[in-house]
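Participant: Sequence and predicted model, in that order:
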Amino acid sequence: MHPRRSAQEVLLCDLCETVPLQSHCELCNINLCVNCAVKHLSDSSKRHKVVPFLHRKSTNYHKCPDHADKHCEIYCEKCGVPVCSTCALFGKHKGHDVSDILEKFSAKTESLQKDLEELETRIYPRYKEMASNVETEKAELETKYGKLTTDADEQGEILHREITAIVNRQKSAIAEMKTKHLDALNKNTEEITQKMAELKQIMSDLKSILKLNDVSLTSTYKSRNSQFRTLPPKVRVTLPSFSPQKINKDQLNEMFGSLSPLSINTEHGDTMKSAEAVSSPPVKPLLDEPRVTATINTGYNFLLGVSCLSEDQVWTRGQLNNTMKLLNLQSKLLTSIQTKSGNWPTDIAVTRDGDLVYTDHSNNTVNLIKNKQIQTVITLQGWRPRFVCCTAGNDLLVIMISDDLKQSKVVRYSGSTEKQSIQFDDQGRPLYSSGGNTKYLSENKNLDICVADYTARAVVVVNQSGKLRFRYTGHPSNTEQSFGLFSLFRYTGHPSNTKQSFNPRGITTDSQSHILTADFDNHRIHILDQDGQFLRYIHCHLDSPLGLCVDIRDNLFVAEFDTAKVKKIQYL
């Protein structure tokens, strides 16, 4: 027994060794006085658990299997097991490197707690989300496959009795594909559910080990977290489509149409980063003071939008002007193209191939410009296309409003084929405001879909599946603040110093998954992280910022409405 622990002496603090102890840290297994307890808790690198000394947990030492009267109070570094003093000095562990069992116990306890926290807060929720997404996909099968069946029925009604047999064969093929699709999803669900059950058991075992406070169990624990960071394979299914043909009685089998094959592919599951990797600093930190590196005069009366073709070339569009202009950083006009209808474009975007896309609300079309030739790829009925963006997968995301101005939605297209429609949340409530034509959108690096909803005065962000992640309605305070290194700089040059409510217009994202949105009335840009947390403002003497885009090097281009200028800003 330590001399300071004898019955004849007052028990003293393990750290200062001068003041009587009052507390005990169960994580580090040390005794503390009042002052040392405060200093100990100030160490934020660990999740210390300081309790009154009399309420401390007793440490359960394992009895030595070779010496019944001895407890294993020493840790053999070579063998990785607790041993008694006799084994360490004279037995089979003689000459091995040893260490204090309580220090090893403390480190392992902390490791167990970290594993449990990661499983509970990060890994298990991802499995749960995957299972929910598969269930959602299964719930939508009836509607999607029902549409295929309806298409086949409509074509069959035109051909009447002569094609009854063909219609039945098509229905049978659809039903078979649906069964295969459902079987694949059920198999995926079973695999995820099995893994979730394993995770629950591991978490339960870890809680039991921590509760028992058993040195042997704690010391011999082997983490399996790395095994579960690689998520289960995800089933990716391409739905078949029905392609009707004009009726030709001599070639009914050929002309009726055909279903594309059902494609069921299993993708390798993503490997989640460890908690340490997730918390690592960004590759490109924000600059303390963003700066304007170029200014482009567009020549419009009022500038509405900008889209990057490269680091030094941008497409622009103006109000009440049917000409889209490609300009360089020196304001030189490189190319100009007029819309097919003669009306001004509602929005523009550049594809991954460098082609220009524009929406036209006058004839409800989405158009692609390739080699200066305009091709209409989407024509809508009952809906009006508004703003558009191109995704990392080379799809088009189009935000549109209904003809009666009562509904809004985001639709994903692959070419001219609709792949996804996003309109309501899980409770059936509209995600986006009704009415109002101004809703910009962008896809984030993490595949979230970000919409700046001007009428709702909010940025609405959903994940790739269309589930609501968060709404950002502006920073709580309209006064400039300082956030450590990311201090906010003031702009006093604009005629009005009065802060208005949040008024989001243009929106874009960068390689760091930052979300940037233009606060039109307050003449500034809001920067958010991918989870909707406010990081800072960009001012740079902006005047009514509207359209935004980011190039491949994360330079921000801002279209100013009143000045009709595009400002190139370095902020990372």
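Facilitator: Yep, that arrived.
Participant: contacts and neighbour counts: CA atoms only from here.
Facilitator: Will do.
Participant: which element is Glu17 on?
Facilitator: Following DSSP states H and E, there is no helix or strand that holds Glu17.
Participant: State the distance from it to Ile30.
Facilitator: Applying C-alpha to C-alpha, to the nearest Å, the value for Glu17 to Ile30 is 12 Å.
Participant: Then Ile264?
Facilitator: For Ile264, the distance to Ile30 equals 57 Å [C-alpha to C-alpha].
Participant: okay, now the one to match up with it:
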Amino acid sequence: MALQSCAQDAMWCDMCESAVVLMHCNTCLINLCKGCVGEHLLEGAKDHKVVRFQDRVSDQHSNKCTSHPDKLSDLFCQDCSQPICSHCIASGGHSNHKIVLLKIIIQERKKILVRDQRVFTRFSLPSYQRFAKKLQIKLMRVEFEYQRTIESITRHGKKRCSEVNKIVSILTSEAMKLKKQQVQRLQQQIRETERQISFIQEAMNQTNDLMDSQSLIAVSSYIPKCHFKQLPEDIQITTPTFEKKELNLIPDHLSLFGSLKTDGVETDFKFIEMPPALWSSPIKDLLEEPKVVSTIETKHPSMLYNVACLGRDTIFTTGNDDVIQRICLKNDNNANFLDFIRTLFVPDFIRTSSGYRPWDIAVNREGNLIYSDRDSGAVLVVKDGKATVLLKSIYWIPLNICTTFSGDLLVIMNSNDHKQTKVVRYSGNTEIQSLQFDEMGQRLYHSDDGHKYITEIQSLQFDEMGQRLYHSYDGHKYITENGNLDICVADCQVGSVVVVDPSGKLRFRYSGVEPTLNNNLFCPRGITTDSQCQLLISDIGNDCIHLTDQDGQFLRYIDCGLEMPWGICTDQNDNLFVAECKSKKVKKIQYQK
């Protein structure tokens, strides 16, 4: 009887089903006897991880078949949305159903974990940590400013007679009340920010734990933390000031003594939405070898400089003439109908109103073409085939332009004497911000009459220390905004790419890698980004494209037989378009799977 009970309790090898289990494969999640280990290791091209049965990863054994709980599941029925085993297949219960490996489902779910981990680590946590430091600084400033205001009230009161002490008390009480309200708001926001940091760290710990799990139930139970999409951006704090009045008589009326100027007093916390690409873009792998998908001829007579994408089926190009060419890509079965409607009334050739060549082109969210005209000092928008002036500057020359995730327009501008360069963000025709210097007082961008491409830089001219971000001597500069809102400027003159955060704080400089592809100096021209927040930089000195991650770490070269690559852009599918200057051709390149 004891022997019968022992036999019933024994676990049998999943392969031969006749020998007692001694080993376990953590990769395939099957139990093995000693005699079947060798045969199992020869199966397939998997990296089998066979361990002693008692050393198996217990968490991986939680994937049980729904219909046969005593069996482990290595398959998943997508029609039934449940794990199944080989017995389920043999029984015919899932005939004509779409069956996939369970590990593929787990891997797909883990891609969400990887994406969230990337957002937490690179964006959410650092942003909230910086915001927490800003809050502490602002709190100290509020304390200081209120103390100064109260001292101003008190000093003015001491100049008066003792009869006005009551007035002083009233104003001081009013100031203290306002101070209490603003301090409470700041303290409340500090607590909320610390709580958000704690939530983010907790979410990161959760995703880290789940990344090590092979449990479908555990991984599928994960709910993406979409409530961290808002990132703190800035703090607007204003405090009241005391406006004193000189009196010859001691009045009994408060307004004659002075009052707190409360107009504009606010305690406001500004948050911005993360670009959807950070949360919705799938993780893409690079192709082993990039490939040219198509080569597009243009009709520019001498040189080709710029290329800009509209959707998936239309590009605009400019060269060394006064014409902007619209090119509809042929044989594109995925052409977007909305993009087609947007360009329906746009002619194939658009001539600049000034007769000079357009310096740069961009496409806004509405699908309208925008171009800068350096010689007329204007930026124009083309609607229904007609160009109208969007903005014009007297003392600054607009060069390269772009539209931003938020819908603003960013313009790189040179001073009339070509001694200063700045990047300006416009909302409509209103200037919002300007960047020029880094934290050490050095110029971020060199001033010149050359190219500067932009996708988002607000209005950048100086850094936090009042130093120039951009240098002022001859050289070409291109600029773009990354999906993480970084601002990236490629400066050919100094051979580097300058990357700052949305507030203008310098993040890093990329100066290429040594040795370069063709052993020539790194000379960046065009710059763009993709859905993975990777940077792509055209290098005319080495006839190639540099691909880096969002932190400036070099990933690979893309050459594909390029000749003098100039302007570049990416479309919605992360296809890369490269304008070859001398050949006047645009090459469409696929570099991701």
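Facilitator: Noted; the coordinates are in hand. Since the model is a prediction, treat every value here as computed from it, not as a measurement.
Participant: Mind checking which residue lies nearest the centre of the first structure?
Facilitator: Asn446 (4.6 Å; C-alpha atoms, centre = their mean).
Participant: tell me the SS of that one?
Facilitator: coil (DSSP: H, G, I helix; E, B strand; the rest coil).
Participant: Pull the contacting residues for the residue nearest to it when sequence neighbours are not counted.
Facilitator: In this structure, Asn446 of the first structure finds its nearest non-sequential neighbour in Ser513, 6.6 Å apart by C-alpha to C-alpha, 6 or more residues apart in numbering. Residues in contact with Ser513 of the first structure (C-alpha atoms under 8 Å, 6 or more residues apart in numbering) are 444-446, 529-530.
Participant: So Ser513 of the first structure versus Phe520 of the first structure, what's the distance?
Facilitator: As judged by C-alpha to C-alpha, Ser513 of the first structure and Phe520 of the first structure stand 22 Å apart.
Participant: Likewise for Gly436 of the first structure?
Facilitator: Separation of Gly436 of the first structure from Phe520 of the first structure (C-alpha to C-alpha) stands at 16 Å.
Participant: same check, this time on Lys372 of the first structure
Facilitator: In terms of C-alpha to C-alpha, Lys372 of the first structure sits 33 Å off from Phe520 of the first structure.
Participant: More neighbours: which of those two?
Facilitator: Between Lys372 of the first structure and Phe520, counting by other C-alpha atoms under 10 Å, Phe520 is the more crowded of the two (24 against 13).
Participant: Tell me which residue of the second structure lines up with that one.
Facilitator: Per TM-score structural alignment, the equivalent position to Phe520 of the first structure in the second structure is Ile540.
Participant: Next, the contact list for the residue nearest to that match when sequence neighbours are not counted, please.
Facilitator: Excluding the flanking residues, the one nearest Ile540 of the second structure by C-alpha to C-alpha, 6+ apart is Met564, at 4.9 Å. Going by C-alpha under 8 Å, 6+ apart, Met564 of the second structure touches 539-541, 543, 580-582.
Participant: One more: Cys569 of the second structure?
Facilitator: Cys569 of the second structure is in contact with 307-309, 527-529, 576-578, counting by C-alpha under 8 Å, 6+ apart.
Participant: same deal with Ala203 of the second structure?
Facilitator: Ala203 of the second structure makes contacts with Lys225, as judged by C-alpha under 8 Å, 6+ apart.
Participant: now swap in Leu506 of the second structure and tell me
Facilitator: Taking C-alpha under 8 Å, 6+ apart, we find Leu506 of the second structure in contact with 438-439, 463, 498-500.
Participant: Let me know the closest of these to Gln107 of the second structure.
Facilitator: Val499 (33.4 Å; C-alpha to C-alpha).
Participant: wait, doesn't Ile401 of the second structure sit right on Leu409?
Facilitator: Yes: if you go by C-alpha atoms under 8 Å, Ile401 of the second structure and Leu409 touch, sitting 7.1 Å apart.
Participant: Mark which of the contacts of Ser513 of the first structure are buried, thanks.
Facilitator: Using 16 or more other C-alpha atoms under 10 Å as the burial test, the contacts of Ser513 of the first structure include 444-445, 530 as buried.
Participant: any chance of the residues you listed in TSV, plus distance to Ser23 of the first structure?
Facilitator: Putting those into TSV (distance: C-alpha to C-alpha, whole Å) gives the following:
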residue	distance to Ser23 of the first structure
Asn444	49
Lys445	48
Gln530	42
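Participant: quick one, longest strand in the second structure?
Facilitator: strand 286-297 (DSSP state E).
Participant: Can you list the buried residues in it?
Facilitator: Residues of strand 286-297 of the second structure classed as buried: 290-292 (neighbour count, 16+ other C-alpha under 10 Å).
Participant: And stretch 472-481 of the second structure, by the same measure?
Facilitator: Under 16+ other C-alpha under 10 Å, the buried positions of stretch 472-481 of the second structure are 472-481.
Participant: Please identify which of these is nearest to Ser169 of the second structure.
Facilitator: Nearest to Ser169 of the second structure, judged by C-alpha to C-alpha, of those is Glu481 at 52.8 Å.
Participant: That closest one pairs with which position in the first structure?
Facilitator: Under the alignment defined by TM-score structural alignment, Glu481 of the second structure is paired with Glu443 of the first structure.
Participant: Isn't that match up against Ala452?
Facilitator: No: the pair Glu443 of the first structure and Ala452 does not pass the contact test of C-alpha under 8 Å, sitting 11.7 Å apart.
Participant: And Glu17 and Ile30 of the first structure? Which one has more around it.
Facilitator: Ile30 (19 against 14).
Participant: how far away is that one from Glu110 of the first structure?
Facilitator: Taking C-alpha to C-alpha, one finds Ile30 of the first structure at 14 Å from Glu110 of the first structure.
Participant: swap in Ser307 of the first structure?
Facilitator: According to C-alpha to C-alpha, Ser307 of the first structure and Glu110 of the first structure sit 50 Å apart.
Participant: Looking at these two, which is more packed in?
Facilitator: Ser307 (26 against 18).
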